[in-house]
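Q: Next come a sequence and a model predicted from it.
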Amino acid sequence: MRVLMDYRAALRERSGVGEYTHQLARALIAACPRNGSDRPLDLTVFSSSWKDRFVPSAELAGATAIDRRVPVSLLNFAWHRLNWPPAEALTGRRFDVTHSLHPLLLPSKTAARVVTIHDLNFLAHPERTRAEVRRDYPSLARDHARRADAIVTVSEFTAREIVEKLGVPRSRISVCLPGAPDWAPRSKAPSTGYVLFLGTLEPRKN
């Protein structure tokens, strides 16, 4: 199966969606190893930015990386508003599935289109989101969700919200709970005590 994944969220500092994107690509490669000439998964990770470049890593060695020097904001406007250019034109490849790691579709001529919707915070609190998200997501998310061939989300709560607020049948939504990262826990807590904060410093997280 030939799959194109939008890897742009993982290019810079890996916040939640960026880390999710990277770990998903890594897990897909590990789950579908090449067996001689047999390649059950042909994964392409796509990135574009004017200044941030994709950095090859051993973890993603099993994928084909395509990096284009196109500003993210320009490509997003063309994709979200014009449904152009198709992924095939940007990559020079054909795909069976394209996977967008945010609520809006990745345009394709022939591939099935999958979107991952982490939450609908952009509908409840648009003032807490970036200008581009405020411009595109509230007005386009319903149409894109209905046109998607499949929707992935990370919780039953968000699945219910997608049904209620975007009008998508529950049968087209798959709930895939995020996994825990690989890390080595400490054997015991510090004796002096500590203060722990885990999250992003932004209004919608605090």
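A: Arrived safely, thanks for sending. All figures in this text were calculated on a predicted structure; none of them were measured in a lab.
Q: all contacts plus neighbour counts: C-alpha atoms, from now on.
A: Will do.
Q: Would you quantify the distance from residue 109 to residue 65?
A: To residue 65, residue 109 is 20 Å away according to CA to CA, to the nearest Å.
Q: Who has more neighbours out of those two?
A: residue 65 (20 against 13; other CA atoms under 10 Å).
Q: show me where the chain has helices.
A: 16-31, 72-77, 87-91, 121-124, 131-147, 156-166 (DSSP state H).
Q: Name the surrounding residues that touch the first one.
A: To tie it back to what came earlier, the one meant is helix 16-31. With contacts defined as CA atoms under 8 Å, 6 or more residues apart in numbering, helix 16-31 is touched by 5, 7-11, 41, 43, 45, 59-60, 62-63, 101, 178.
Q: related to what we said a few turns ago, closest one to residue 201 among the helices of the chain?
A: helix 16-31 (12.2 Å; CA to CA).
Q: buried stuff in the closest one?
A: 17-26, 28-29 (16 or more other CA atoms under 10 Å).
Q: show me the contacts for the most centrally placed residue in the chain.
A: Nearest residue to the geometric centre of the chain (CA atoms, centre = their mean): residue 101, 1.7 Å. Neighbour list for residue 101: 5-7, 9, 17, 21, 115-117 [criterion: CA under 8 Å, 6+ apart].
Q: now the strands: where do they sit in this structure?
A: Counting by DSSP state E, one finds strands in the chain at the ranges 2-6, 42-48, 64-68, 97-100, 112-117, 150-153, 173-175.
Q: re earlier: tell me the buried residues within the contacts of helix 16-31.
A: The buried subset of those - by 16+ other CA under 10 Å - is 5, 7-11, 41, 43, 45, 60, 62-63, 101.
Q: what about the nearest residue to residue 73 once chain neighbours are set aside, distance to residue 91?
A: Spatial nearest neighbour of residue 73, excluding adjacent residues (CA to CA, 6 or more residues apart in numbering): residue 132 at 7.7 Å. Residue 132 is 24 Å from residue 91, where distance means CA to CA.
Q: between the two, which one's more packed in?
A: Ranked by neighbour count (other CA under 10 Å), residue 132 and residue 91 place residue 91 first, with 15 against 11.
Q: ok, second structure coming up, stack it against the first:
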Amino acid sequence: MKAESIDHTDKVESTELEKSSSMLSAFSFKIGFDGKRAANNLTGLGNYSRFLIGQVATRFPENEYFIYTPKVKSARQIDSFLENDQLKLKLPITGGFLWRSFGILKDMAMDGIQLYHGLSHEIPFAIQHTTIKSVVTIHDLIFLRFPRYYKLIDRKFYHIKSKAACKNADKIIAISEKTKQDIISYFGTDPDKIEVIYQSCDDSFKTAFEAERLSKIRHRYKLPEQYILNVGTIEERKNLKLLVTALKNVPTDYKLVVIGKPTPYYKTVEKEIEQLNLKDRIIFLKNIPFADLPGIYQMAKLFVYPSFYEGFGIPVIEALYSQVPVIAATGSCLEEAGGPNSLYVHPEDAEELSIAINDVLSSPAKQKEMKAKGLEFVQKFNSPLVTDQLMNCYLQLLKPIA
């Protein structure tokens, strides 16, 4: 299923990263990760953490990798992740409450950690006063840009931790150019301190399922022959109501399949469904095993993601790798994730969205073009490339130690 990018710049960048990566084998480092979400979260940030750690450990096995987490959740995804022999699970030795913010530093010192990567907006307070180099990933600053989506206490807490992390980390990884600009705008951070390293998605989305396996998945979830797919938490920011409104003007032989955890916003969506008499055309699925998710993507006719704001938009990447045409919203970073051949609409214009949906669904030629060019574009987020970029980011900080 994979397609080579014909962009010369991407090829040159990939070649240079491969050369740099080959030189890394001469070094061996002890690298620690904030593993709270990798060991406890089964969606979004948990998937990001497990993917990043797993890829870097597999691609650069000469290093030692330590996963610091206050607890571990029992789940198939997490159990499989922690079975990797390259990873060392580290539970608290010194202290319990606020261990990830303070006590963890003593544990890392005992383990001889040389670099610590906070995978979600925070690093231990006072790490800048140790010999441990630090990197922090900032996914988004939505809590500042759209404060109405968050409780006051949560906004304050996120603000304190993110601002401190950006100030004290030796390097900041932003997952999109849009997030980088937000960090500069809200925190006044030096742009040279921020490196944009895009995310990839799980490799399971990059391989086509066999017809028999797809048939079993379709039967298991009672999926219709033709459906539009939406994946993500059912919350106000994700803007599912717009898609429901647009569906009214889409041919009735297409249904909408929604995969995501409901929040109180679901009632708003449900009310819209009832008013438009669309109950028979929308299927809600939740708690879908991760192993089945790529198959559900691959059988979709179209993926629609009308979110008001995202730090990046992994579901868009998953759809492109699954060779499904994508329609997303303007206003954040989704154009970065979807590329020039996906379609984008204003997140408050249901009519524009329905027109775009019908334009794609009515044209097999357009679908074919969007699939092919989307798959070509998404190679810039391929796992080896982004993993090499990450390790080179680490190496910039670890060179003085070596």
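A: Perfect, thanks for sending it. On a predicted model such as this, the values are computed, not experimentally measured, just so you know.
Q: Got a TM-score for the two of them?
A: Between these two chains, after superposing, the TM-score reads 0.78 (TM-score structural alignment, normalised by the length of the first structure); 193 aligned residues with a CA RMSD of 3.1 Å.
Q: quick revisit: which of the helices of the first structure sits closest to residue 184 of the first structure?
A: Per CA to CA, nearest to residue 184 of the first structure of those: helix 16-31, 17.0 Å.
Q: what does that closest one correspond to over in the second structure?
A: The aligned range for helix 16-31 of the first structure in the second structure is 44-59, by TM-score structural alignment.
Q: Stretch 146-156 of the first structure now?
A: With TM-score structural alignment as the criterion, stretch 146-156 of the first structure aligns to 167-177.
Q: The match of helix 16-31 of the first structure vs the first structure, mean deviation?
A: Here the mean offset of stretch 44-59 of the second structure against the first structure after fitting is 0.7 Å, by mean CA distance after the TM-score superposition for the first structure.
Q: and residue 119 of the first structure, what pairs with it in the second structure?
A: For residue 119 of the first structure, the aligned position in the second structure is residue 140, judged by TM-score structural alignment.
Q: before we move on, what about residue 60 of the first structure?
A: In the second structure, residue 60 of the first structure lands on residue 84 (TM-score structural alignment).
Q: and if you look at residue 4 of the first structure?
A: By TM-score structural alignment, residue 4 of the first structure lines up with residue 32.
Q: That match against residue 115, yeah?
A: Yes: under the criterion of CA atoms under 8 Å, residue 32 of the second structure makes contact with residue 115 at 6.2 Å.
Q: Quick check on these two: which one has the bigger neighbour count.
A: A count of neighbours by other CA under 10 Å puts residue 32 above the other of residue 32 of the second structure and residue 115, at 26 against 21.
Q: Could you export the buried ones among the contacts of helix 16-31 of the first structure as a markdown table, including distance to residue 33 of the first structure?
A: Below are those laid out as a markdown table (distance: CA to CA, whole Å):
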| residue | distance to residue 33 of the first structure |
| --- | --- |
| 5 | 17 |
| 7 | 20 |
| 8 | 24 |
| 9 | 24 |
| 10 | 22 |
| 11 | 24 |
| 41 | 8 |
| 43 | 11 |
| 45 | 16 |
| 60 | 12 |
| 62 | 8 |
| 63 | 10 |
| 101 | 23 |
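Q: quick one: which of those is nearest residue 74 of the first structure?
A: Closest to residue 74 of the first structure, out of all of those and judged by CA to CA, is residue 8, at 13.3 Å.
Q: For the closest one, give me its contacts.
A: Residue 8 of the first structure touches 18, 46-49, counting by CA under 8 Å, 6+ apart.
Q: I'd like the residues you listed laid out as TSV, including distance to residue 71 of the first structure.
A: Shown next, in TSV, are the contacts of residue 8 of the first structure (distance: CA to CA, whole Å):
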residue	distance to residue 71 of the first structure
18	17
46	13
47	10
48	7
49	5
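Q: hang on, the earlier thing: what's in contact with the match of stretch 146-156 of the first structure?
A: 123, 127-128, 133-140, 166, 180, 189, 193-199, 311-312, 333, 336, 397.
Q: hang on, isn't residue 63 of the second structure packed against residue 32?
A: No: here residue 63 of the second structure does not reach residue 32: they are 10.6 Å apart, not a contact under CA under 8 Å.
Q: Identify the contacts common to the two.
A: Common neighbours of residue 63 of the second structure and residue 32 (CA under 8 Å, 6+ apart) do not exist.
Q: Please pull up the equivalent of the residue nearest to the centre of the first structure in the second structure.
A: Checking TM-score structural alignment: residue 101 of the first structure goes with residue 119.
Q: on that earlier part again, reformat the helices of the first structure into CSV and put distance to residue 53 of the first structure next to each item.
A: What follows is these, written out as CSV (distance: least, CA to CA, whole Å):
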stretch, distance to residue 53 of the first structure
helix 16-31, 14
helix 72-77, 12
helix 87-91, 16
helix 121-124, 28
helix 131-147, 21
helix 156-166, 32
